[in-house]
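Enquirer: quick one: sequence plus predicted model below, questions after.
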Amino acid sequence: MSELPLLGLAAQVSDLKANPALLHDAPRDIELHDFFMADVLGGDWRPLAREARAVLRGHGGRLGIHGPFWGLDISNPDPDVQAIVARRMDQALDVCAFLGASQMVIHSPYTLWDHHNLDHFAWRSAHEWIIANCHACLRPAVARAEALGVTVVIENVQDKDPDIRADLVRSFESRAVALSVDTGHAHFMNGVGQAPPVDFFIRRAGDLLQHVHLHDGDGNADRHWRVGDGSIPWAAVFRALSEAPRMPRLILELSDKAGVPASIARLRDLGLAR
């Protein structure tokens, strides 16, 4: 039997300082959640980043960050707003360069409204219009990410269609853009929007999948519960992951970081991950 996949975690620097064992029990991938707010990116983030480097000294896993998303629609058609989105992405890539992070998570532009209305328009370019707006917002960041060796992964949020982000990713024709699947978001959209189940999202991502956010929920809200507290079918999720061309980064993204050890133990006991 092959070795079980190693779980990583999303955390702030303060979480890692409070729980140093999470950094040293195994070379887990870390996704820092300190650098997505506008006031942080627009201010002097370097003292916090230097603190992060000190905390992560000796860390053997890969490093990523969650990029900016609050209030930032990467498909915004307004050129003035596009310039703001591009600036925030560039600032986040400054952080990646400073820290040596190799992955940055951003949010999908697609909504439930899009799913039910884009094909309503007589002009076929409704889909193409969204993609063009995303390019206007992200093209400079994608070019810089390529140069830095950073992969920008686009995670599902309100996506009902598992494939629509793949079309967006492919449109960039860049190794620096890939897919993320957020299990809790997919389960939420399955519950409230009749989207396919979580494992379908993972399977449909195919060779574009490089990142997964793991958290549990009840299908009614974006809970970010520890694994086992909700209704996600974890055996099906990890069966789909085992079929992927390569194992993506598996990042536990819990609201309560105290639940990380229990989530690791739960998946280990199920024989799914460690």
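Expert: Perfect, thanks for sending it.

Enquirer: contacts, neighbours, all on C-alpha from now
Expert: Will do.

Enquirer: what about the strands in this protein?
Expert: Secondary structure of the chain (DSSP state E): strands located at 8-11, 30-32, 63-66, 103-107, 151-155, 177-182, 209-214, 249-252.

Enquirer: structure B:
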Amino acid sequence: MPCYVNLPARWIHAQPAWSGWFVNGRVAPEFGLDAASIALPDAWHKDMAARFRDAGLACSVHLPFWGVDPGDPDDARASRARDDLRRGAELAGIYGARHMIGHPYYRTNQREKELDRWLETSRAIWPELPKIAGAPLFLENTYETSPDAIAVLAATLQGEAASGPLIGVCFDVGHWRSFAGKSAPAELDPWLDAFCPFALHLHLHDNDGSLDQHLGLGKGAVPYAALFAKLDARRKSVTATLEPHDTEAFAASIGWLAENKPIAAALGWEEPRMEALPLAEIAKNIVKE
């Protein structure tokens, strides 16, 4: 299984050269979907899927998440969110995605009765998506300050749904640092204890704890050496996606993985063909967030 790199689909639509940079650099994409990209016609997505498939590159899909909360207490917003997620899963099927990523969005300060309601609304949508896409779904932590809600949801879905074996967890370590406010290596243990019973995918980026900065690996305060040592001690194999938000962060992560070859090998990372990946040129033309 390759190590992926995030690539918003709207970037490719706005600037098609992005697809060439990834294909020529031999970089496996995790396509990020949003409201704009799920509204694009199937024909566009099929063409893009064929381009990467013909190049022999695996891909994954990050389902829409901005403003997409299927547990929203407002029924109309929750219904729209479910429709967006279903559309995202349909597109994941078109891309032949190896997996999907979804954000369940549990706010840890919710009361117990709200947890019950959140679990109920979550059970109404997430089990559908692996069936639609024919691909596993990993549930990602975002603003959660504890791993418990995500772990309970994953266990519930595994136990109740026919798609249960296709449900796993995405541990976004950058969110653990910025939104959960964690930093010490020992603070990783409760999260790994909760998440390691499931198929586990990692989202890898860095920050200093003040914001979700999506810096390159080694440029912030996430204790990555400790993370991988703890995974190794648990004999836990994982898959991963790098999530740089600019070319400087991407270059930093490439450098960090080059300096940490055992970790790179465990993640299935293969260094891109740098001569085909002109980061300075990409930076001049990058589509701004």
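Expert: Sure, I can see it. Values in this document were obtained by computation on a predicted structure and should not be read as measured data.

Enquirer: overlay them and tell me the TM-score.
Expert: The TM-score (TM-score structural alignment, normalised by the length of the first structure) is 0.80; 252 aligned residues with a Cα RMSD of 2.8 Å.

Enquirer: picking up where we left off before, out of the strands of the first structure, nearest to residue 270 of the first structure?
Expert: Closest of the strands of the first structure to residue 270 of the first structure is strand 209-214, at 15.1 Å (criterion: Cα to Cα).

Enquirer: show me where the stretch 1-150 of the first structure has helices.
Expert: Taking DSSP state H, counting those that start in this stretch to define them, one finds helices in the stretch 1-150 of the first structure at 13-18, 21-24, 38-41, 46-55, 79-99, 112-117, 125-148.

Enquirer: so which bits of the first one are buried?
Expert: By neighbour count, with 16 or more other Cα atoms under 10 Å as the criterion, the buried positions of helix 13-18 of the first structure are 13, 15-16.

Enquirer: check the longest one too.
Expert: Along helix 125-148 of the first structure, the positions that meet the burial threshold by neighbour count (16+ other Cα under 10 Å) are 126-127, 130-138, 141-142, 144-145, 148.

Enquirer: need the residues that contact that helix.
Expert: Here helix 125-148 of the first structure makes contact (Cα atoms under 8 Å, 6 or more residues apart in numbering) with 74-77, 82-83, 85-86, 89-90, 93, 97, 118-119, 151-152, 168, 171-172, 174-177.

Enquirer: the same query, at a cut-off of 6 Å, please.
Expert: 74-75, 77, 82, 85-86, 90, 118, 176 (Cα atoms under 6 Å, 6 or more residues apart in numbering).

Enquirer: rebuild the strands of the first structure as CSV, extending it with distance to residue 43 of the first structure.
Expert: Shown next, in CSV, are those (distance: least, Cα to Cα, whole Å):
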stretch, distance to residue 43 of the first structure
strand 8-11, 21
strand 30-32, 17
strand 63-66, 17
strand 103-107, 19
strand 151-155, 22
strand 177-182, 27
strand 209-214, 28
strand 249-252, 27
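
Enquirer: do you know which of the ones you listed lies nearest residue 49 of the first structure?
Expert: Nearest of these to residue 49 of the first structure, taken as Cα to Cα: strand 30-32 at 10.0 Å.

Enquirer: so which residues make contact with the closest one?
Expert: Applying Cα under 6 Å, 6+ apart, the set of residues contacting strand 30-32 of the first structure is 8-12, 63-65.
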